[in-house]
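S.K.: fold the following and give me the result.
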Amino acid sequence: MNSLIKKMFPLMILSLGLLFTVSCVNTQNTEKEFKSVRAQKDTIGFAQYPWQMDSLMARIDRKGWDKTSGDPWKMAICPHDDYTYVGKLYPEVLQNVKAPTVILIGVAHYAAAMGIEDSLVFDTYTHWRGPWKDVPVSPIREELYESLKGTYAMISDSLQKVEHSVESMVPYLQYFNRDVSIVSILVPAMSLNRMEESGKALAEAIKTVADKHNWKWGEDYAIVVTTDADHYGNEDWGGFDRAPFGCDDAGNQKARDLEAEIIENCLKGEVNPENIKRFSEYTLDANDFHQYIWYWCGRYSVPATLWTTYYLNNAQTLHGEFIGYATSITCEHIPVDDLGFGRTAIATPCHWVGYAALGYR
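M.R.: Sure thing, here's the model as predicted:
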């Protein structure tokens, strides 16, 4: 018997080794299967690689940009157009987002084409593509979605993967914090009441999650909503005339004056119901919320997020601080052609986009 055991022992060791190897391979395969990376949609207007971001920031540094001191932003409003156009506004607003987890609330440009409205839209990706490494999606996404699903939220990877607004901010957030994690939420068309209801529900879900993890707003998590301001002109807008004041110098100045009025009356200063509703009065048709009268693409994402911050702050004072405003024809363009990216649209007196950047604390 002992001699038999001695003969079988090497075979037993070999079998155990094979089992261990197979187990390791299966574990590695399982890990790979569970990693789902959301690819970058816009590889023309935005950077993809570390060297592109480093070179871009070196150029912005040479031109000069303002750094914010004091408490970090609890919430911020950030543009999402081409890096060459928006320029220094990206780092000026995002450098003061210090929290390791950022809830990114984006526009849903293709929601109408997909028949999606009235619901906050989540995704199921485990990571988003970033310049330095894949950016992990925070586990709180599932906790938030569980509180909102059915009544206020749905999942659509199909919508998330074609949307460019959220991904615009990821390279800059990762530039300032290599270990940032995110949650992406898109806001399609909603009525004024629905935006408030959804914003309040999201605030309650965030409160529950923050209390569970003992998180502080601004320190452990932050919210950034993205929007470009007016899309002005009568050239290359799909045949639409979006230039009610004309495209000469006087008309473009009137358009910029209206932009300044919207920012002053709705976004700067105290976040309160009156200012939030006033923003929709400027941007949406009073008789049909699907139609807009001033072309901010964040006409739904901005009010919904402002309602979220209002209720999340328990109706206490939260102030918006103006960081800057520019347009694609008045800003100093950052040269990027030699870096391997560029422009997704023209910039002329008859085709331009506005950019507003604000931080809240």
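S.K.: switch to C-alpha atoms for all contacts and neighbour counts from now on
M.R.: OK.
S.K.: confirm residue 99 sits in a strand?
M.R.: No: assessed with DSSP: H, G, I helix; E, B strand; the rest coil, residue 99 is coil; it does not lie in a strand.
S.K.: show me what stretch 194-207 is in contact with.
M.R.: Applying C-alpha atoms under 8 Å, 6 or more residues apart in numbering, the contact partners of stretch 194-207 are 118-120, 143-144, 147-148, 152, 300, 303-309, 311-312.
S.K.: 6 Å - rerun?
M.R.: Residues outside stretch 194-207 that contact it (C-alpha atoms under 6 Å, 6 or more residues apart in numbering) are 144, 147, 304, 307, 308, 311, 312.
S.K.: from the chain's centre, how far out does that stretch sit?
M.R.: Centroid displacement of stretch 194-207 relative to its chain, using C-alpha atoms, centre = their mean, to the nearest Å, is 17 Å.
S.K.: what helix or strand does the residue lying closest to residue 140 once chain neighbours are set aside sit in?
M.R.: Closest residue to residue 140 in three dimensions, ignoring its sequence neighbours and counting by C-alpha to C-alpha, 6 or more residues apart in numbering: residue 209, at 7.1 Å. Following DSSP states H and E, one finds residue 209 within helix 192-213.
S.K.: next secondary structure element downstream of that helix?
M.R.: That would be, after helix 192-213 and using DSSP H and E, strand 221-226.
S.K.: returning to what we had before: what about the residue nearest to residue 140, distance to residue 221?
M.R.: According to C-alpha to C-alpha, to the nearest Å, residue 209 and residue 221 sit 11 Å apart.
S.K.: okay, the two: which has more neighbours?
M.R.: Looking at residue 209 and residue 221 with other C-alpha atoms under 10 Å, you find the greater number of neighbours at residue 221, namely 22 against 17.
S.K.: OK, contacts around the more buried one?
M.R.: Contacts for residue 221 (C-alpha under 6 Å, 6+ apart) come out as 99, 101, 102.
S.K.: for those residues, which one is nearest residue 291?
M.R.: Nearest to residue 291 among the contacts of residue 221: residue 102, at 30.4 Å, using C-alpha to C-alpha.
S.K.: where does the closest one land in three-state SS?
M.R.: strand.
S.K.: so what's the residue count around it?
M.R.: Residue 102: 25 surrounding residues under other C-alpha under 10 Å.
S.K.: here is the second sequence; please produce its structure so I can put it next to the first one:
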Amino acid sequence: MRRKAAVAGHFYPAHATAIKRQIESLITETTPQREVMGAVAPHAGYVYSGPVAVKVYQRIKAAQTILLLGPNHGAGMDMAAPPKAAIMAQGTWDMPNGEADINLALSSLLMNETDLLEDAPWAHEWEHSLEVQVPFLQYFNGDIQIVPIIIWNLADEEITSLAAALARGLKKYGRPVTVIASTDFSHYIPHELAKLKDAMAIEKIIALDGMGLVEVVRRERISMCGYLATAVVIETLKALGATKAELVDYKTSGDVSGDYASVVGYGGLVIS
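M.R.: Got it, this is the predicted structure:
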């Protein structure tokens, strides 16, 4: 199955040369790449979240295979029970700057470890949260393979269960895989309030406290769309030996638009 780029020409340019030009325009510093276990990156249009995303991706030397987790923004909302965690287990993503094949060997291992993953390629058709990560990965790391998972809803015990299953599958795979959580932070609140709320969420990520992140997001009503995906990534990487998370950058859309009355927060972190 081939998935066409859904948001090329909207969230990021539609042509390879324009993508390259925009990414290079976002680079404001020179920094060496290093091997990390994973990262947290935003997924808005490049004009808004690109300055944060590029600082994440220029720092990480990603493995050839990337396990991508993000929120499901609406696929299956008309269903009685949308897939809790929808994986696209095989196929190819046709991107403007080259194909990204799905790593069937890894996706099969992961699906064998848990019933929480449902092979639902249709759920990925219009979802942007993972797609916008791919051009950055291709620019900084060349030819890549991906395994995409989008999350609709998980109970607390399902978060830990899915994370444990992913960790088991990754161990059985036995080759390097970079695990990335795609999320934006607060949505459509004043700039200073967004910074305050998002700092609470970022504190939990830096502490590698996935369930603490879930708790603070719910308690403080932080409108962080990918908090479940981020919690799963944190708990997965901890099970694989992660000991450190670092904040790379944080901005809001107001830093770009000048409108600080209603902003979206963007945070970038690396996990090692």
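S.K.: can you calculate the TM-score here?
M.R.: The TM-score (TM-score structural alignment, normalised by the length of the second structure) is 0.90; 269 aligned residues with a C-alpha RMSD of 2.1 Å.
S.K.: looking for the alignment partner of the residue nearest to residue 140 of the first structure in the second structure.
M.R.: When the second structure is aligned by TM-score structural alignment, the residue opposite residue 209 of the first structure is residue 173.
S.K.: also residue 196 of the first structure?
M.R.: Matched by TM-score structural alignment, residue 196 of the first structure corresponds to residue 160 in the second structure.
S.K.: report the contact partners of residue 354 of the first structure.
M.R.: Residue 354 of the first structure makes contact with 229, 230, 326, 327, according to C-alpha under 6 Å, 6+ apart.
S.K.: need the max-distance pair from these.
M.R.: Greatest spatial distance in the contacts of residue 354 of the first structure: 230 and 326, 10.8 Å, computed using C-alpha to C-alpha.
S.K.: those two - which one has more neighbours?
M.R.: Comparing residue 230 of the first structure with residue 326 by other C-alpha under 10 Å, the one with more neighbours is residue 230, at 23 against 20.
S.K.: any idea what the more buried one aligns with in the second structure?
M.R.: In the second structure, residue 230 of the first structure lines up with residue 186, judged by TM-score structural alignment.
S.K.: show the contacting residues for its match.
M.R.: Each residue near residue 186 of the second structure by C-alpha under 6 Å, 6+ apart is listed here: 194, 222, 223, 224, 264, 265.
S.K.: so of those, which ones are in strands?
M.R.: Secondary structure defined by DSSP state E assigns 264, 265 of the contacts of residue 186 of the second structure to strands.
S.K.: among the contacts of residue 186 of the second structure, who's most crowded?
M.R.: Counting neighbours by other C-alpha under 10 Å, the top entry in those is residue 265, with 28 neighbours.
S.K.: trace that residue over to the first structure, please.
M.R.: Per TM-score structural alignment, the equivalent position to residue 265 of the second structure in the first structure is residue 354.
S.K.: what separates that match from residue 256 of the first structure, distance-wise?
M.R.: The spacing between residue 354 of the first structure and residue 256 of the first structure, counted by C-alpha to C-alpha, is 8 Å.
S.K.: how about residue 323 of the first structure?
M.R.: In terms of C-alpha to C-alpha, residue 323 of the first structure sits 16 Å off from residue 256 of the first structure.
S.K.: also residue 102 of the first structure?
M.R.: 31 Å.
S.K.: separation between residue 146 of the first structure and residue 320 of the first structure?
M.R.: In terms of C-alpha to C-alpha, residue 146 of the first structure sits 30 Å off from residue 320 of the first structure.
S.K.: of these two, which one has the most company?
M.R.: A count of neighbours by other C-alpha under 10 Å puts residue 320 above the other of residue 146 of the first structure and residue 320, at 23 against 12.
S.K.: so what's that one up against?
M.R.: If you count contacts by C-alpha under 6 Å, 6+ apart, residue 320 of the first structure has them with 268, 269, 359, 360.
S.K.: 10 Å - rerun?
M.R.: 73, 75-77, 263-264, 266-271, 357-361 (C-alpha atoms under 10 Å, 6 or more residues apart in numbering).
S.K.: please name the nearest non-neighbouring residue to the spatially most central residue of the second structure.
M.R.: Centroid check for the second structure by C-alpha atoms, centre = their mean gives residue 182 as the closest residue, at 1.8 Å. Leaving aside its sequence neighbours, residue 182 of the second structure sits nearest to residue 70 (C-alpha to C-alpha, 6+ apart; 4.7 Å).
S.K.: any idea what that neighbour aligns with in the first structure?
M.R.: By TM-score structural alignment, residue 70 of the second structure lines up with residue 106.
S.K.: with residue 213 of the second structure instead?
M.R.: By TM-score structural alignment, residue 213 of the second structure lines up with residue 279.
S.K.: check which helix or strand that match maps to.
M.R.: Going by DSSP H and E, residue 279 of the first structure is in helix 273-283.
S.K.: all the strands of the second structure, residue numbers only.
M.R.: Using DSSP E, the strands of the second structure run over 2-4, 38-41, 65-71, 85-87, 92-95, 98-102, 117-119, 145-151, 177-182, 187-189, 245-252, 263-271.
S.K.: pick the most buried one from the ones you listed.
M.R.: Burial of the strands of the second structure is given as mean neighbour count (mean count of other C-alpha atoms under 10 Å); strand 38-41 ranks first at a mean of 30.
S.K.: so where in the first structure does that one end up aligned?
M.R.: The aligned range for strand 38-41 of the second structure is 75-78, by TM-score structural alignment.
S.K.: that stretch vs the second structure, average distance?
M.R.: Following superposition, stretch 75-78 of the first structure is found to deviate from the second structure by 0.4 Å on average (mean C-alpha distance after the TM-score superposition for the first structure).
S.K.: re earlier: buried residues in the helix holding residue 209 of the first structure?
M.R.: Neighbour-count burial for helix 192-213 of the first structure flags 192, 194-207, 209-210 (criterion: 16 or more other C-alpha atoms under 10 Å).
S.K.: counterpart of residue 143 of the first structure in the second structure?
M.R.: Aligned partner of residue 143 of the first structure by TM-score structural alignment: residue 108.
S.K.: before we move on, what about residue 164 of the first structure?
M.R.: Using TM-score structural alignment, residue 164 of the first structure pairs with residue 128 in the second structure.
S.K.: what's the separation between that match and residue 84 of the second structure?
M.R.: From residue 128 of the second structure over to residue 84 of the second structure (counting by C-alpha to C-alpha), the distance is 17 Å.
S.K.: and these two? Which one has more around it.
M.R.: Just comparing residue 128 of the second structure and residue 84: by other C-alpha under 10 Å the higher neighbour count belongs to residue 128, 22 against 17.
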